[in-house]
Structures are given as structure tokens and as C-alpha cells.
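pasting the sequence and the predicted model now:
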Amino acid sequence: MAVAVAGALSACTTPAPQQPGPAKPPESAARIDGMPADWTLVSTVIVSRHGVRSPTHAHPPLDKLSPDTWPGWPVPAGYLTARGGSLAERMGRYYGDWLRARRVLPESTCSAPGAVYGWADIDQRTRESGNALLQGIAPGCDMRTSHQADLTTYDTVFQPVAAGDCPLDPGAARGAIEARLAPDGVAGLNKRYAATLARMGQVLDYAHSPACGAQGGCMLEDVPTRLRVEGDGSGVALRGALGSAAKASEVFLLQYGEGLPDTDVAWGRIRDEKDWALLLEAHNAQRDLLNKTPYLAATNGTPLLAAVLDALTRAQMTTGAPPPAPVRGPVLPVGNRVYVLTGHDTNVANLAGMLKLDWQLPGQPDNTPPDGALVFTLWRNPAGEPFVRVEFVYQSMHQMRHLTALSLDEPAKRVTLPVPDCGDGPDGKACKWPTFAQRAKAALLPACLEAVR
């Protein structure tokens, strides 16, 4: 069942001139995407995290973790900033250049209505990031993302657990995480990430923070890390040392992406790239545990992966009736070729956990950075056979910091992600369509699908 759509998005009914760069031949795109020039890109599904935002409300509050004053932000908590919108639009420009070079989008006019479509989660940061991405993909075409009409309830496509449509079993959730951490379990996390926690304690000056009390002198790595599982199955969270370090390290990265002065980014205490990587280990560990653990990934990610699979299924069909309507969310317009889903780092991690995808990002210590996206592409080889390829596309730290204008000549970063036990295509990193579809369907949680239809 589809919910009502707000902010309808369509291409211009009267084509308006775009302002992309000069036309590029397929060979230019091939150098970027690694696929042969004679392979045809049929469609793409982009599952993107939102852009640079201000910090969200934390537990404990950030001001409890350090004696130093945290820099202010120009927007309310959790909102996309103007610079965040600009960075997202630059990513969209890059996607647009690539898609035009691959002949998915036209060079000098707006696409046919419905060819480009976006669906975003209900938050301001996701809606505005989606708008910026689409405006970058098709400049001058007045495109805006669609989203659930009711902004007061969770969108099941992105947050089925919080929405109550697919609650977690508390015992199964805790057991799945403890099993991944065996033999020491959650209790061993502080030892596992001792170096990260110790360094974060130094950067925060945690020993003199309000969290240490008037006496001071305590150490972040001595604060127990606890796993909180809501009794009603509405979510899980890390509390204590690792949870606090994960939150702080993400905020430091957001400060850097926002372009704050060097002296305001972690109070000027991060030394170099190795220091960044050490600090972001906490954030990456939290995402891995809470969002990629298979049971948690499938429960949280089934509606989103079903939406991706639905879009690719429709795109690869050349004859016959379209598949049935997907789970709650948009029913894709006929002729859709570019589908942009804008959510959160948790959503990206959920899909990675379901499909068993892993990556490290050169030049970017955050594995799920702002505007980073899982990009699913459907190709046909010269014989007409369909293949699916999965990549992670992102901006490096340098590109974020310097507001790099992205294009085929100055591309975003791309990492091709091998799907386990699937080595097809020209470089052995693609899947034949039937194989990919089978693996994606097998990853879906049937009970969750039934609950949200």
C-alpha cells in the first residue's frame, strides 16, 4: 500500500534548458565507472545519506563530555546546513554529468516526466538533501523530492522498527550483537577499542568534563559501554564510553565538513589523517554493531531493500505486466530511470548488512559519510543480458572541506563493492540480474514485509 506523497517531483512538462558541462562521450564515463563503453546503463538507484547537518540531541548531551564549549551551529539541532545543501548539490551535479555521459539523461533538455524520481525520509535534513541532489542532477528543471505527507509519523521505508511496523525482538537483538562480539560480548568493547577511547578522552579532555564531576580525573575508557535494547522492540543504542566516543567523532567530522575554522574542529586537537581514522573507529564500530548485524539489518532494512529491488525489477523488464506495488512508500512512475532515496547512515549500513557488503573509503575515515551513497546500477552487455553492479560513491575529506566542484573531470570517489559469491561482468564485480535478484529476495525478512504491506 502506498502512502500519500508530498512535494510531488517530476521533470518539467515543458523542457527547460539545463546548465551541465559540455557533452561527454561514454568513454569519459567508462573511465570513471569502470564499465566498458559498449555496455548500456539502463537505470540506477541511489541510496544516499543526507548531507552535513548540525549535531542531533545526544545522550549524554555533548556538553557533559568536555569542559570546553562546543562551537555553535547556524541551524536547529539535526538540520541540514546551507553548506550541507551545497555539498549535496555538488554530488548531484556529478551524478548528472555521469548519467548524461552514459545516455541515461538527455544532454540539453529536462528528462521525461517520471524518469528521475526521489523519495526522502521525513526529516528536514533528508528532505532538503534530496532536493539538493535532484537539483544538482537536473539543474534548471525545478525538481523536488517526494516524501510521506504526514511528517509527524515515521516513514516505514526508512524506519520500520521505530514506526512499530516491524518491531525487534529484544532478546534476539541482544543475542545477535553479543554473538558477534563473542567471547567477550559487549563487556569487551572497551578493551577492543581501548586506543580509540583513550585518544577520544584526550581530545575531549574528558578528565575535566562535567561527566567526571567536581573531583575530575576519570578516564573515558573506564566508563562501561552498555547495550540498551528497548523493551517494546523500538530500537537499540550504545551507552557509555563507546557510544559517547561514536557521537563525538561524528560531530568532529560534521564540523570539518561544515568548514568551521581549524581551531573549532575538535578545538584544534586532531593531528592528522591517522588521528582522524583512529577517532572515527568509534563511529564506524557503532554503525557496524547496531545496523549491520544481520538480524538488526534485516529488521530495519527490509522495506528499503524491497524498494531498491522493486525499482531494479521494473527497470530490467522489457515485456509483461509490472510487478506489484512495493511496500509503503512511492509507486515509481512509468519510465523511471534514476531513483534517489535519501535517508540516513543507518539505512546505508542496513543494506550493507543485508547484502554482506564491506568497504573502506580512501581519503574518508567515516564509512557512511554525509552524502555517501550505495549506488545500484542495472546494465546490459552488448548481447542484451542484464547485470547489477553496486558501488559506494562519496566525497573525500578534502572534497568536503574545500567544497570541490565535482564533475567527470573532478569526480567524486567511487568504490566498487563485490557482492559475495557473485563474480560476473567485465571485471568480476557485477552480478547477473537473476543472481542478484535471488540474493536480495533471500535477504528480506518475510515477517517484516507482511507487516508493512
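Noted; the coordinates are in hand.

rest of the way, CA atoms for contacts and neighbours
Noted.

the helices in the stretch 1-150 of the chain, which residues?
Counting by DSSP state H, counting those that start in this stretch, the stretch 1-150 of the chain has helices at residues 26-33, 82-101, 124-137.

and the shortest one, what does it pack onto?
Taking 3 or more Cα pairs under 8 Å, 6 or more residues apart in numbering; DSSP states H and E as contact, the helices and strands that helix 26-33 lies on are helix 82-101.

chain neighbours aside, what residue packs nearest to residue 419?
In this structure, residue 419 finds its nearest non-sequential neighbour in residue 357, 6.5 Å apart by Cα to Cα, 6 or more residues apart in numbering.

residue 99 too?
Leaving aside its chain neighbours, residue 99 sits nearest to residue 105 (5.7 Å; criterion: Cα to Cα, 6+ apart).

putting a second one here so we can go through both:
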Amino acid sequence: MLITKPWLQKEGLLESSCPTEDLFYAYANAKQRTKASAMSFVEKAFPNCNIKVHFKGESDPVFNPVIHNTTAHFRNIAFKEMEARLKDLTLNNSLLFIENILDYRDSKQCKVKKECDLCADENSIDLNVGYKPNVLGPLKVAKSVIDSFVMSYYEGFPMKDVAWDLINDDTQWQLVMAISRGYHDVIFNTTLVAKDIASPLIKYISDVFMNKKGNPKVTLVMGHDANILTVLNSMNFKAFNLHDQFEKSPVGGKLVFQKWYNPDSEKNFLKVNYVYQSTDQLRDGSDLTIESPPQFIQLELNDCKVDKSGFCPWDDFIMFLKTLL
């Protein structure tokens, strides 16, 4: 991740020595990738400090992106919202492009399963208590393929080994990534589903903000893209675009909530940034420093008006959080 020790020191949050848990606290989803990401963060930010990363069982309910609400009423409304979002997708050009890359009509999927048309084959919504919402069908197939393309690109594979060198420029990347964005919009970005999935994590971070988890100066909460997407929606952030990046929730990105104190007004304020790496920084494995920083944009909550510097009153933010609990 992208909040480095020099940045924390520069902002006066931490000293140069190894921080104790009353200053820095790390909590991660126990999934291998998120636990490893948190451990990598603390090892790089605080070398030789032996900082503990806290985690629970494999299916930690704070992070697990599953449906909680058991009522038929919830399921009916959520299903209709997801179905409407799915029908509104206009992805034929993107899907045709992927078909051509895959030579899809000559694939095993077509020859054996008789699923040969990413545009015309039927998608279905899978929405069940205790499980992650899903879309089954050609949209899921195309999204899974794109995940493979993206990761091979980020890992620095030669372009001949990234989609067989058939994605050649930013316009084509944006074309295929529209499929991934559409898929995530259907499963995570309808408000009812997002609020239900994110509710345990919103409760956890609200407790942090309200000092119910002790009062460390810095808390690292390491989840995955589903957590970021559902938190963004359930907290009602205004729409934004990430510059120099074709993903909506790029690998390693972080929502950074900052509490600032103004000695003149004697009041606290909130600022939120999305901090992430550009596609080039990820592919090149660029070292991130104060002089060569990651990308970041300022975010704004619809329910907490910011001033010209991007700050909203902390008390207003806390009042808003209470409406989510």
C-alpha cells in the first residue's frame, strides 16, 4: 500500500522509531492475499519492527462480501435492482472485442457447452444469503478473462503474453475494462446490496472513528476490492474517476480517511483520498517515495459538504455515520 512511513512521519503522525499498537494498528482479512498485503505493508513501512497484523478466521464477517439480510422482501428488491442494472449495460462492442481475442466460437466453451455468443447468451443473477452476489453467464466469463489479462499486464509480462498482444492501446483497454466495471456495478454497486454487504465493515471503521477501538493514530484495515466498492457505495461518495488508471478499484488502492484539527476554530475535520498506483507504476514495479508518489484523488461524501480545501466537519461526518449503523 501506499501510505509510507516517510509520509506518516512527514505529517507528524508517527516518529522514526517502531510504533506501538496504541500508535499503529493493523487488521486484515485472513484471506492469503490480503493477509500477505498487510504483512508486506508493515514490513516495508516499518522494517525490523515486528509489528503484528491482526486477523480472524478465514471467513471474517467484517470483510466477507456476502449477503446478510434473510428476508424475502430484501431479496426481491435487491434482485430487481441488480436485474435493472444488468439490463442497462451496453457492452456489445466490448464483448465482441473479447470474442475476437479469444476466438470464442472455436473454444471449448462453445464446442462443449454450446455457449458461443458473449452478446446473446443469457446472464443470470445469483443472490443468496451467506454468499457473494454473482452474475452467471457470458458477463462472468468475459470478466474472468479480463482479470487474467490485467494481472499479466501488471506483473510485467511481455505484451505478446498479455491477451496475445491484441490489446494495443488505452482505448482498447478501456473497451475491455468496461466489462469488468459493468460486472462489478451489477453485483456490488446497487445501493441495497452494497449497504448489506458493507454493514459489518462500516460498523468496524465507525467504531475506529468514534474511538471505540482504542485510539491509535493510524489504523490499517486491509480488505479487497469488494470491500472498497461496497463501502464507496454504502457511504454515498460522489462519483469520481481515477486518472492514469483503467480499473475502478486497482490492486493495492486504499481509501485514506484523515482526521485534521484546526487550532483556529478548535474543530476537527475530515478529508478522504483515494490513493492508488497508475497502470504504468504497477506494470513497471515503480518504487513509491515522497519524491515519486502514488496517484491520489480527493473524494467527497454527498452527506458531508466540503470546503474549498476538501475538508468537511468531523462532527457532521460522525452524525452521518450513525445513520448507517
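Alright, I've got the coordinates. Computed from a prediction, not measured in an experiment: that's the story for all the values here.

picking that back up, name the SS class of the residue nearest to residue 419 of structure 1, please.
Recorded secondary structure, residue 357 of structure 1: coil (DSSP: H, G, I helix; E, B strand; the rest coil).

that one and residue 110 of structure 1, how far apart?
For residue 357 of structure 1, the distance to residue 110 of structure 1 equals 34 Å [Cα to Cα, to the nearest Å].

compare these two (neighbour count), which wins?
residue 110 (25 against 16; other Cα atoms under 10 Å).

that one matches what in structure 2?
Aligning on TM-score structural alignment places residue 110 of structure 1 opposite residue 18 in structure 2.

right, and that match touches residue 45 too?
No. At 9.8 Å, residue 18 of structure 2 does not count as touching residue 45 under the criterion of Cα atoms under 8 Å.

list the contacts for the aligned residue in structure 1 for residue 297 of structure 2?
Aligned counterpart of residue 297 of structure 2 in structure 1: residue 415 (TM-score structural alignment). Applying Cα atoms under 8 Å, 6 or more residues apart in numbering to residue 415 of structure 1 gives the contacts 359, 361, 391-393.

can you tell me how far the nearest residue to residue 39 of structure 2 once chain neighbours are set aside sits from residue 1 of structure 2?
Once flanking residues are discounted, residue 39 of structure 2 sits nearest to residue 53: 6.5 Å by Cα to Cα, 6+ apart. Distance of residue 53 of structure 2 to residue 1 of structure 2, computed by Cα to Cα: 14 Å.

just residue 263 of structure 2 next, same as before
31 Å.

more neighbours: which of these two?
Between residue 263 of structure 2 and residue 1, residue 1 has the larger neighbour count (other Cα under 10 Å), namely 21 against 8.

you'd agree that one is up against residue 252?
Yes. Counting by Cα under 8 Å, residue 252 is a contact partner of residue 1 of structure 2 at 5.5 Å.

my read is residue 158 of structure 1 is in a helix, agree?
No. Counting by three-state DSSP, residue 158 of structure 1 is located in no helix; its state is coil.

hang on, it packs against residue 343?
Yes. Contact criterion Cα under 8 Å: residue 158 of structure 1 and residue 343 qualify, at 6.6 Å.

who's more crowded, these two?
For residue 158 of structure 1 versus residue 343, neighbours defined as other Cα under 10 Å are more numerous around residue 343 (29 against 26).

ok, which of the helices of the stretch 1-150 of structure 1 comes nearest residue 266 of structure 1?
Checking those against residue 266 of structure 1 by Cα to Cα gives helix 82-101 as the closest, at 18.8 Å.

just to revisit the earlier point, now for residue 1 and residue 252 of structure 2: what residues contact both?
residue 276.

what segments of structure 2 are strands?
Here structure 2 has its strands, by DSSP state E, at 24-28, 53-54, 124-126, 134-136, 218-222, 254-262, 267-276, 295-299, 312-313.

ok, so what distance separates the residue mapped onto residue 250 of structure 2 from structure 1 from residue 49 of structure 1?
In structure 1, the residue matched to residue 250 of structure 2 (TM-score structural alignment) is residue 369. For residue 369 of structure 1, the distance to residue 49 of structure 1 (Cα to Cα) stands at 7 Å.

what's the answer for residue 448 of structure 1, then?
Counting by Cα to Cα, the gap from residue 448 of structure 1 to residue 49 of structure 1 is 23 Å.

the residue nearest to residue 422 of structure 1 when sequence neighbours are not counted: how many residues sit nearby?
Nearest residue to residue 422 of structure 1 in three dimensions, chain neighbours excluded: residue 431, at 5.6 Å (Cα to Cα, 6+ apart). Residues lying near residue 431 of structure 1 (other Cα under 10 Å) number 25.

same question for residue 212 of structure 1.
Residue 212 of structure 1 has 18 nearby residues by other Cα under 10 Å.

who touches it in this structure?
Here residue 212 of structure 1 is in contact with 206, 218 (Cα under 8 Å, 6+ apart).
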